[in-house]
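A.B. asks: quick one: sequence and predicted model below, then my questions.
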Amino acid sequence: MAFVIFLGAAVFEIIGCYLIWLAVRQGQLWMWVPALAALGFFGLLLALSGMDSAGRAFALYGGIYILASVLFMMGVEGIRPDRWDMIGAGLAIAGAAVIFLAPRGA
C-alpha cells in the first residue's frame, strides 16, 4: 500500500511542478491554482504514507519520484531515456528499497 501512496504522491508532485513549469514558460498565471492544489495533495499523501519518520518517507519517496520522472520524460515529453537515466533510476530505486526493507527494531 505504501508504494501506491508514494506513486500517487509522485504523480501529484510531477503534475504540480510541470504546471508551474508551463505557467512560467508560457506566462499563463491561471496554471498556478491547479499546480498548488496538486502540490498540496502531494504533501498530504506523503503525510499519510504511514512511515515512522518524515525523513524516511522523503528518502523512500525520492527513489520513486526519480523513476516516475523518467517515465514522465518518456510518456509526456517523448524523450527516450539513455542508459545513464536508467542506471540512475535503478540506483535510486535500489536505495529506496534498502530504506524501506531495512530490518528495524520494534
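C.D. replies: That came through fine.
A.B. asks: drop to CA atoms for contacts and neighbour counts, all remaining ones
C.D. replies: OK.
A.B. asks: what residues does the top helix by length along the chain touch?
C.D. replies: With DSSP state H setting the assignment, residue counts place helix 2-26 as the longest helix in the chain. The list of residues contacting helix 2-26 from outside it, by CA atoms under 8 Å, 6 or more residues apart in numbering, reads 28-32, 34-39, 41-43, 45-46, 48-50, 61, 64-65, 68-69.
A.B. asks: hmm, 6 Å instead?
C.D. replies: Here helix 2-26 makes contact (CA atoms under 6 Å, 6 or more residues apart in numbering) with 29, 31, 35, 38, 39, 42, 45, 49, 61, 65.
A.B. asks: find the pair from those with maximum spatial separation.
C.D. replies: Longest distance between any two of the contacts of helix 2-26 is 31.5 Å, between 29 and 49; criterion CA to CA.
A.B. asks: more crowded one of those two?
C.D. replies: Applying other CA atoms under 10 Å to residue 29 and residue 49 shows that residue 49 carries more neighbours, namely 19 against 12.
A.B. asks: which one of the contacts of helix 2-26 is nearest to residue 102?
C.D. replies: Lowest distance from residue 102 to these (CA to CA) belongs to residue 61, with 15.1 Å.
A.B. asks: also this one, for the comparison:
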Amino acid sequence: MPSLLAFAAAAVLEIGGCFAFWAWLRLGQSPLWLLPGMAALAGFATLLTMADSPLAGRAYAAYGGIYITAALLWGWLIEGHRPDLWDVAGALICLAGMAVILFAPRAMPA
C-alpha cells in the first residue's frame, strides 16, 4: 500500500477514534462510543505499519503532516469550523515537511 494512502486512511481512523473519546468525555455521549473508537485506533496503528519506510520513527514523523491536514479538514467537514489562512499555511508547511521526510533520496543502509 503506498504510504500516502496508508497515511490518509490512518488519519481518518485516528481522528475518528479520538473523536469517539471526545464525544464520550466532552459531549456526554454513551461509553459505547469507546468500542468503535478503540477499533478505529487499532486500525490506525496497523495502517501506519504499511508505510514505505524502514524506520518507524521516520514513518511517524512523515505521517504528522498528513494528520495535521486531516485534523483541519475534520474540523471543517465534521465540526463546521472552516480553516483560516493560518491553518492552511501551517498545513502546507507540514505537508512540505512530510514530503521531504518521506520522498528525499537516501543512500541504502549497508
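C.D. replies: Structure's in. What do you need? None of these values were measured; they are calculated from a predicted model.
A.B. asks: selection in ChimeraX covering whichever of the contacts of helix 2-26 of the first structure are buried, please.
C.D. replies: Buried members of the contacts of helix 2-26 of the first structure, defined by 16 or more other CA atoms under 10 Å, are picked up in ChimeraX with:
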select :31,35,38,39,42,45,49,61,65
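A.B. asks: closest to residue 106 of the first structure among the contacts of helix 2-26 of the first structure?
C.D. replies: If you rank the contacts of helix 2-26 of the first structure by distance to residue 106 of the first structure using CA to CA, residue 49 comes first, at 18.5 Å.
A.B. asks: what's the closest one in contact with, if anything?
C.D. replies: Contacts for residue 49 of the first structure were tallied using CA under 6 Å, 6+ apart; they are residue 2.
A.B. asks: what does it correspond to in the second structure?
C.D. replies: For residue 49 of the first structure, the aligned position in the second structure is occupied by residue 51, per TM-score structural alignment.
A.B. asks: just say helix, strand or coil for its match.
C.D. replies: Reduced to three states with DSSP: H, G, I helix; E, B strand; the rest coil, the structure at residue 51 of the second structure is coil.
A.B. asks: any idea how far it is from residue 97 of the second structure?
C.D. replies: 16 Å (CA to CA, to the nearest Å).
A.B. asks: count of neighbours near the residue mapped onto residue 4 of the first structure from the second structure?
C.D. replies: With TM-score structural alignment as the matching criterion, the partner of residue 4 of the first structure in the second structure is residue 5. For residue 5 of the second structure, the count of nearby residues is 13 (other CA under 10 Å).
A.B. asks: what's the span of stretch 26-36 of the first structure from first residue to last?
C.D. replies: For stretch 26-36 of the first structure, the first and last residues are 17 Å from each other (CA to CA).
A.B. asks: count the neighbours of the residue in the first structure that residue 35 of the second structure lines up against for me.
C.D. replies: In the superposition onto the first structure, residue 35 of the second structure corresponds to residue 33 when matched by TM-score structural alignment. Taking other CA under 10 Å as the criterion, the count of residues near residue 33 of the first structure is 12.
A.B. asks: where's residue 33 of the first structure, which helix or strand?
C.D. replies: Per DSSP states H and E: residue 33 of the first structure is located in helix 32-47.
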